[in-house]
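[1] Pasted the sequence and its predicted model underneath.
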Amino acid sequence: MKVIAVIPARYNSTRFPGKLMEVLGNKTVISTTYQNVVETGLFDEVFVATDSEIIFDEISKNGGKAVMTGQHETGSDRIAEAVKDIDCDIVINVQGDEPFLKKEPLRQLIEVFSEDHAQQISLASLKIKLNDLAEIQNPNNVKVITDKSGFALYFSRSVIPFHRDLADDVQYYKHVGVYAFRKEALLRFASMEMSPLEISERIECIRYLENGMKIKLVETDFVGVGIDTPEDLERAKRLI
């Protein structure tokens, strides 16, 4: 089973344009992420997929592998274009603005496919418990609910499940945007049109669910620093 990692990297982020080229320690955010993924030793190859010549040149000049793509609505669509001619079985999508992702969650995602002998799982991803009410209600945190086997039922920026009876003990989970795809499932995803639900929530996983594809969620306790705002960057600088 050949496993590769692809880091989708868009320069003009809506909330924080140019964030991937901000300096973190002595390297840019995107170079830090790329190096950390390579150093896990889990992947046969690691690529950055971008529509930005600035990011392409940043990775290339530092000895990394980058692929130029067109413009896309989602990271998965970008990765699908990047990998269509690359020989691989499993593709791990690591967000370019998550520089501190650890090895163990990535290993767990790969293991999902190693154990899926019937090849029923199209996509695996991560979830983490949410306990703070403000974090649960924050629409920037995508919530996920699963069945008893850990397969996704739905993703939403709203609070799900709705806590009607406060006497009941309900656990909330945040979806961590790290994905592991079967290559054929990823290419199939890219051939499908966005649905009104996906467009409304701005959550690409919904496209998989609406087309009957299985998503396995793996629980993690890893809390990284996603760099979505200048304040997040300052937090990451303090961490590094």
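    Structure received.

[2] Going by C-alpha atoms from here, please, whenever you check contacts or count neighbours.
    Will do.

[3] all strands for the chain, in order.
    Per DSSP state E, the chain carries strands over the ranges 3-9, 23-24, 27-28, 45-50, 66-68, 90-93, 121-130, 143-146, 152-156, 172-182, 214-219.

[4] Of the ones you listed, give the one that comes closest to I206.
    Closest to I206 of the strands of the chain, according to Cα to Cα: strand 152-156, at 6.8 Å.

[5] Okay, buried residues for that closest one please.
    Within strand 152-156, the residues scored as buried using 16 or more other Cα atoms under 10 Å are A152, Y154, F155, S156.

[6] who are the neighbours in contact with the second one?
    Applying Cα atoms under 8 Å, 6 or more residues apart in numbering, we find Y154 in contact with V144, I145, T146, I206, L209.

[7] isn't E201 right up against K143?
    No: in this structure, E201 is not within contact of K143 by Cα atoms under 8 Å, at 11.1 Å.

[8] Looking at the two, which is more packed in?
    K143 (26 against 15; other Cα atoms under 10 Å).

[9] Grab the nearest non-local neighbour of that one.
    K174 (4.5 Å; Cα to Cα, 6 or more residues apart in numbering).

[10] adding another structure so you can compare the two:
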Amino acid sequence: MNILGIIPARYASSRFPGKPLVDIAGKSMIRRVYEQANKSKSLSAVVVATDNAEIFDHVKSFGGQVSMTREDHASGTDRCYETLLQQPGTFDYVINIQGDEPFIQPTQIDLLASRLDGQTEIATLVKAIHEQETLFNPNVVKAVVSARREALYFSRATLPHIRLTPEEQWLQRHTFYKHIGMYAYRADILKQITQLPISTLEKAESLEQLRWLENGYRIAIAETTEETIGVDTPEDIARAQTLLTKA
């Protein structure tokens, strides 16, 4: 099975312009993500998808594969589809790897790839939540998972609601999951979901995966025990530097 790893890397960002090029302990963030992805045993190829000439030239400078895409894409999923169309050869699946997670583990990519069997339409990662702060943080997206290990829903709210139970006891009553935003798409499904109009649930939660669920697509779940740490703001760089120093 041929799986293409794509790392969307957009220059513009309201909170952190130029984030892919920021230096983290001697290497740019996009280079660190690219090098981690290339350690995966499951990917046939890895390519950065960008809309910026500076990022494009930078990836070329360290020997990485990169594709130039349009600036007007609404999401990384749309950027992935344009990049897929630019590639030589045929791929069965695409894995969308977040460009702001320099600590992504190749084992997490391989775990996600293990859910891909030709029948799986879309797959993503979750991690069990063990801390109250994470559980009730509206910036952390939660996933509700079925007995078949498929996604039932994603929300910024804490779901499910444990009725008649104090909140400090919720973690003792149910396994809650944090969503880790790495997606695998079957190639034909990737084409289909980029053509869907924005849905009401997507608007409500500002989560594009709800558009797919609302239109009847099935999202398989793989559960990781490894933590990933994203870089969302300039303040996160110091934390990333510290982690690399300790490694």
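    Yes, it's here. The shown structure was predicted, so the numbers you read here are calculated from the model rather than taken from an experiment.

[11] Please state their TM-score.
    The TM-score (TM-score structural alignment, normalised by the length of structure 1) is 0.93; 236 aligned residues with a Cα RMSD of 1.4 Å.

[12] which of the residues in stretch 64-79 of structure 1 are buried?
    Within stretch 64-79 of structure 1, the residues that qualify as buried by neighbour count (16+ other Cα under 10 Å) are G64, K65, A66, V67, M68, T69, G75, S76, D77, R78, I79.

[13] which one of these is nearest L217 of structure 1?
    Within the buried residues of stretch 64-79 of structure 1, proximity to L217 of structure 1 (Cα to Cα) peaks at S76, which comes in at 17.0 Å.

[14] Just give me the neighbour total for the counterpart of E101 of structure 2 in structure 1.
    Aligned by TM-score structural alignment, E101 of structure 2 pairs with E98 of structure 1. Applying the criterion other Cα under 10 Å, we find 23 residues in the vicinity of E98 of structure 1.

[15] Now do the same contact list for E98 of structure 1.
    Contacts of E98 of structure 1 (Cα under 8 Å, 6+ apart): T33, G224, V225, G226, I227.

[16] With V178 of structure 1 instead?
    Contacts for V178 of structure 1 were tallied using Cα under 8 Å, 6+ apart; they are I92, N93, V94, Q95, S125, L126.

[17] shouldn't L130 of structure 1 be in contact with N138?
    No: L130 of structure 1 is beyond contact range of N138, at 10.8 Å (criterion: Cα under 8 Å).

[18] Give me the more crowded residue out of these two.
    L130 (16 against 13).

[19] mind listing the helices in structure 1 by residue range?
    Ranges of helices within structure 1 are 29-39, 53-61, 75-83, 103-114, 133-137, 183-191, 196-201, 205-210, 230-239, based on DSSP state H.

[20] Give the aligned range of the last one in structure 2.
    In other words, helix 230-239 of structure 1. With TM-score structural alignment applied, helix 230-239 of structure 1 matches the range 234-243 in structure 2.

[21] Residues in contact with that stretch: which ones?
    Residues from elsewhere that reach stretch 234-243 of structure 2, judged by Cα under 8 Å, 6+ apart: F16, I24, A25, G230, V231.

[22] Buried ones in that stretch, by neighbour count?
    Across stretch 234-243 of structure 2, burial judged by 16+ other Cα under 10 Å covers I237, A240.

[23] Tell me which residues touch S156 of structure 1, please.
    V142, K143, V144, E201, I203.

[24] circling back to that earlier point, of the contacts of Y154 of structure 1, grab the buried ones for PyMOL.
    Those of those that count as buried under 16+ other Cα under 10 Å are selected in PyMOL with:
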select buried, resi 144+145+206
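
[25] Can you tell me which of the contacts of Y154 of structure 1 is closest to I59 of structure 1?
    Comparing those against I59 of structure 1 with Cα to Cα places I206 closest, at 31.1 Å.

[26] Quick one: map that closest one onto structure 2.
    In structure 2, I206 of structure 1 lands on L210 (TM-score structural alignment).

[27] Now for the closest residue to that match other than its chain neighbours: which residues touch it?
    Closest residue to L210 of structure 2 apart from its sequence neighbours, by Cα to Cα, 6+ apart: E202 at 5.2 Å. The neighbours of E202 of structure 2, taking Cα under 8 Å, 6+ apart as the test, are E208, Q209, L210, R211.
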